[in-house]
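Asks: for reference, the sequence and a predicted model appear below.
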Amino acid sequence: MNIPQIQLQTTRGQIALTTQKPVQQIEQPKADLDLQQPKAEMSIHTTKSELSIDSVEMRESLDLRSSASRAAEVAQYSAQTAMEGLARRSQEGGELMKIENGGNPLVEQAKRTGRQPYSSLGIKFIPQADSVKINFTPGSVDIQAEPQKVINNTKTNKPIHNYTPGKVNVDIQQHPSLKIDWLI
């Protein structure tokens, strides 16, 4: 006995996917750099220092006197010696005028003038301590500096961004099918 049969024949459907990748481009341009630094404003005020050295006393102790000082000393010594000589001559003249009072004034005068007095050893250290006078007035320096601010005109540039989105295309590569057949 023949039993009828159904025969099914199927074909699967196939999908084809075609993709186009996305493209992204990013570029960052450099910044436009514009920096300026003005010079600082500076002023300097100074006061000169003063140094004075007075070595007159030291030079005199070393017997290194100026011509004016030496001339004044010689003039004073000469005047004093002349006055002493005048006084001595006047005294001796007075003694000679009174010769009648007795004594021998000529012999006495010769004895006085013929004997030299002893000179002493005058040891002293030269130059004497503190014989040089030093005076110093320090100077001063006043510095005024005023820094200037930086001038910044820098401009940033935005990034350049190009984006092409990707695509997906769906196609049917093989259509599905169903074939039914009867066999008897």
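Replies: Nice, thanks for sending it over. For clarity, every value in this text was computed on a predicted model and none was experimentally measured. Residues are numbered from 1 along each chain as shown.
Asks: all contacts plus neighbour counts: C-alpha atoms, from now on.
Replies: OK.
Asks: buried ones in stretch 131-149?
Replies: residue 131 (16 or more other Cα atoms under 10 Å).
Asks: can you give me the end-to-end distance of it?
Replies: 58 Å (Cα to Cα, to the nearest Å).
Asks: show residues contacting that stretch.
Replies: 37-58 (Cα atoms under 8 Å, 6 or more residues apart in numbering).
Asks: I'd like the next helix or strand past the lengthiest helix in the chain.
Replies: In the chain, taking DSSP state H as the definition, the longest helix is helix 67-97. Using DSSP states H and E, the helix or strand that follows helix 67-97 in sequence is helix 105-114.
Asks: ok and that following helix relative to helix 67-97, angle-wise?
Replies: Helix 105-114 and helix 67-97 are oriented at 160 degrees to each other (axes from the mean of the first three to the mean of the last three Cα atoms, to 10 degrees).
Asks: just checking, what packs against helix 105-114?
Replies: helix 67-97 (3 or more Cα pairs under 8 Å, 6 or more residues apart in numbering; DSSP states H and E).
Asks: packing partners for the helix it packs on?
Replies: Going by 3+ Cα pairs under 8 Å, 6+ apart, helix 67-97 lies up against helix 105-114.
Asks: comparison target below:
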Amino acid sequence: MQLPQLRMESQFAKIQINQTDARLEIKQEQPQVMIQQPKPEVRMQTTPSKLSIDQTQAWEDMDLLSISRRNDRFASEALQALQAGLARTAREGNELMKIENGGNPIAAQAKRMSSPPPKELGIKFIPSHFAVKTNYQPSELHIDVTTNKPKIDAEIYAPQFTYHPGDVQTSLLQRNYLKITYENQPK
């Protein structure tokens, strides 16, 4: 016995997908920047140093005086000598007035006048210690600095966006089908 034959051929459908990607373009120009830095202002004030040397005492110790100082010294010594002489004369006069009280005032006065006190010996041309006086004032420096802030001028640009949307297209690349054949074969 022969059986009929049934044949089937089929084909699946195929879908074609075309995709275009989305694109985003960003453009931004470089910013324009201008920077200026003013110089700082510096002011300096200096007071000069002072050195004073006073050697008046040293010159006096060496007996090298200016004419005005020598005249002042001579006048002072003359006044002292005058006062001492007046005091001595008054004292001797008082002694002579009181001669009746006894003693020998004339001999005593003659003895004092004949033996004056001895002169002082010594080196007179070397000044005493610390006769030269010095005074020093150091200089002072005042610095005043004024800083200036930088001047910044910036021009910025906003970014520019360009958007290209994506796309998806679908189509049928191959149709589906089903083919059925029937065969009956006689013998």
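Replies: Yep, it's here. For clarity, every value in this text was computed on a predicted model and none was experimentally measured.
Asks: quick one on the thing from earlier: now, which of the contacts of stretch 131-149 of the first structure lie within helices?
Replies: Those of the contacts of stretch 131-149 of the first structure lying in helices (DSSP H): 56-58.
Asks: in stretch 49-56 of the first structure, what's buried?
Replies: The neighbour-count check on stretch 49-56 of the first structure (16+ other Cα under 10 Å) flags residue 56 as buried.
Asks: roughly how far apart are residue 109 of the second structure and residue 91 of the second structure?
Replies: Separation of residue 109 of the second structure from residue 91 of the second structure (Cα to Cα): 10 Å.
Asks: er, residue 149 of the second structure I mean
Replies: 91 Å.
Asks: also residue 176 of the second structure?
Replies: Distance from residue 176 of the second structure to residue 91 of the second structure, counting by Cα to Cα: 168 Å.
Asks: next: residue 165 of the second structure.
Replies: Going from residue 165 of the second structure to residue 91 of the second structure by Cα to Cα gives 139 Å.
Asks: the aligned partner of residue 17 of the second structure in the first structure sits in which helix or strand?
Replies: Matched by TM-score structural alignment, residue 17 of the second structure corresponds to residue 17 in the first structure. Using DSSP H and E, the element containing residue 17 of the first structure is strand 14-20.
Asks: mean distance of the following helix or strand past that strand to its aligned residues in the second structure, please.
Replies: Next in sequence after strand 14-20 of the first structure, counting helices and strands by DSSP H and E, comes strand 23-27. Taken over the aligned residues, the distance from strand 23-27 of the first structure to the second structure averages 4.0 Å (mean Cα distance after the TM-score superposition for the first structure).
Asks: and the residue most central in space within the second structure, helix, strand or coil?
Replies: Residue closest to the average C-alpha location in the second structure (Cα atoms, centre = their mean): residue 143, at 7.6 Å. For residue 143 of the second structure, the assignment made with DSSP: H, G, I helix; E, B strand; the rest coil gives strand.
Asks: could you measure from it over to residue 50 of the second structure?
Replies: Using Cα to Cα, which is the criterion applied here, residue 143 of the second structure is 20 Å from residue 50 of the second structure.
Asks: got it, and residue 3 of the second structure?
Replies: 141 Å.
Asks: same check on residue 6 of the second structure?
Replies: 133 Å.
Asks: next one: residue 4 of the second structure
Replies: Counting by Cα to Cα - residue 4 of the second structure and residue 50 of the second structure are separated by 140 Å.
Asks: hmm, residue 162 of the first structure is touching residue 22, no?
Replies: No: Residue 162 of the first structure is beyond contact range of residue 22, at 10.7 Å (criterion: Cα atoms under 8 Å).
Asks: for the residue nearest to residue 37 of the first structure when sequence neighbours are not counted, give me its contacts.
Replies: In space, residue 37 of the first structure comes closest to residue 150 once its chain neighbours are excluded; the distance is 4.9 Å by Cα to Cα, 6 or more residues apart in numbering. Shown in contact with residue 150 of the first structure (Cα under 8 Å, 6+ apart): 35-38.
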